[in-house]
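K.L.:
Predicted model follows, preceded by the sequence.
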Amino acid sequence: MKNSAVLKVANFVWFQGIWWLVILFQNKAVIPVLGLILLWIVISPKRVEDIKLMGTVFLLGTVVDALLTLSGLFIFNETETLVSFWPIPIWLSLLWAAFAGTVYHSLTAFNGRMAVAALAGAIFAPLSYIAGAKFGAVELGASVVLSYIFIALVWSVIFPLCFYLSNRFEAKQAQA
């Protein structure tokens, strides 16, 4: 898949599909989401970089959302977890990995524009979590306004950090 515009659209649609799967089906979506992530890795022109970034952001996002869960901001109403020792639902960790799969592709407009990335993260990421709450995937432990503010603060750092990491991985790959 070499055409840049086609790749960006396919990547955007791919991520949106994963978002809807995990929000609507949570744990029942894990296997299909793993399949979609593997599919992306197979077709990605930046396979190595994607794998590195997806793995890193999978762990980073798990820690971030685990801290937000421990703080009481996120409450997950799942009675069963697929992995008992994992601090958040595994589908949410997979969503972080899938998000990382967009950084080199459909989100390239933010690369090198850290202030714009911080602003976009602060505006749009909280909307995603709030939408997830509206669909019952998570319960917010604070008002919508306070939740928005806390998530906005976190994502004003996380979103630009993803581009910083992507540039580091890409530079190391170019040196190899």
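P.N.:
It's in.
K.L.:
switch to C-alpha atoms for all contacts and neighbour counts from now on
P.N.:
Fine.
K.L.:
which residues touch the nearest residue in space to A118 that is not next to it in sequence?
P.N.:
Once flanking residues are discounted, A118 sits nearest to S156: 4.1 Å by C-alpha to C-alpha, 6 or more residues apart in numbering. By C-alpha atoms under 8 Å, 6 or more residues apart in numbering, the contact set of S156 is A117, A118, L119, A120, G121, A122.
K.L.:
So which residues of this structure form helices?
P.N.:
4-25, 30-43, 47-70, 90-103, 114-134, 144-175 (DSSP state H).
K.L.:
try this one next to it:
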Amino acid sequence: MPKNLLNAILFQIGWFACVLGGGPWLWLVAVIMLVHLFYIGSWQREGKLLVSVFLMGSAVDSFLLQLGIFDFGETRLLIPLWLALLWLLLGTTLCHCLAWTAQPWWRASLLGAGFAPLSYYAGATLSGVSFPYGTTITLAVLALIWAAVLPTLHGFARLYAADNRPA
């Protein structure tokens, strides 16, 4: 099986495990990360990228939580672990199955603006997260944010790839 196809399949399995299963299924993310790091990518090449995407994404979504964009049905300061792990899984795709979206930059911007809100909508619907400002406003805000987020994440990938080139 081609590695990019496996990368895409593993991401989808992880997405469903996080969104549908939450706590009881989060162990699957660890398995996916191990398969990714030992067969598709490597910690040496992608470790900084994975940590950066995880931290940036968790910060962005936690900020949106504090703005009242998301409601998880309880008072919380940070997003739940399952949502943070989705960012980690996204990080595994940037140099692999989503690498084609990096250039030109506007491709990442258009795809981020178009598809990320759909992913949030599907995830919210399946996991019981609500959008207090309404679906239309929330998805429009997410589209604007993701028009910048995906090109930024690809910028991290380029930066760290340059760090890994032999001198």
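P.N.:
Yes, it's here. Note that the structure is a prediction, hence the values are computed from the model and not measured.
K.L.:
Could you pick out the buried ones from the contacts of S156 of the first structure?
P.N.:
Buried members of these, scored by 16 or more other C-alpha atoms under 10 Å, are A117, A118, L119, A120, G121, A122.
K.L.:
Give the burial count for the alignment partner in the second structure of K52 of the first structure, as a bare number.
P.N.:
With TM-score structural alignment as the criterion, K52 of the first structure lines up with K48 in the second structure. The number of residues packed near K48 of the second structure is 17, by other C-alpha atoms under 10 Å.
K.L.:
who touches K48 of the second structure in this structure?
P.N.:
Residues counted as contacts of K48 of the second structure (C-alpha under 8 Å, 6+ apart) are Y160.
K.L.:
Around the residue nearest to S130 of the second structure when sequence neighbours are not counted, how many other residues sit close by?
P.N.:
Excluding its sequence neighbours, the residue lying closest to S130 of the second structure (C-alpha to C-alpha, 6+ apart) is D71, at 5.1 Å. Using other C-alpha under 10 Å, D71 of the second structure has 19 other residues around it.
K.L.:
Aligned counterpart of L159 of the second structure in the first structure, please.
P.N.:
Aligned partner of L159 of the second structure by TM-score structural alignment: R168.
K.L.:
typo on my end, it should be F115 of the second structure
P.N.:
In the first structure, the residue matched to F115 of the second structure (TM-score structural alignment) is F124.
K.L.:
still on that earlier bit, tell me the most buried of the helices of the first structure?
P.N.:
The highest mean neighbour count among these, using mean count of other C-alpha atoms under 10 Å, belongs to helix 90-103: a mean of 24.
K.L.:
Okay, angle between that helix and helix 4-25 too, please.
P.N.:
170 degrees (axes from the mean of the first three to the mean of the last three C-alpha atoms, to 10 degrees).
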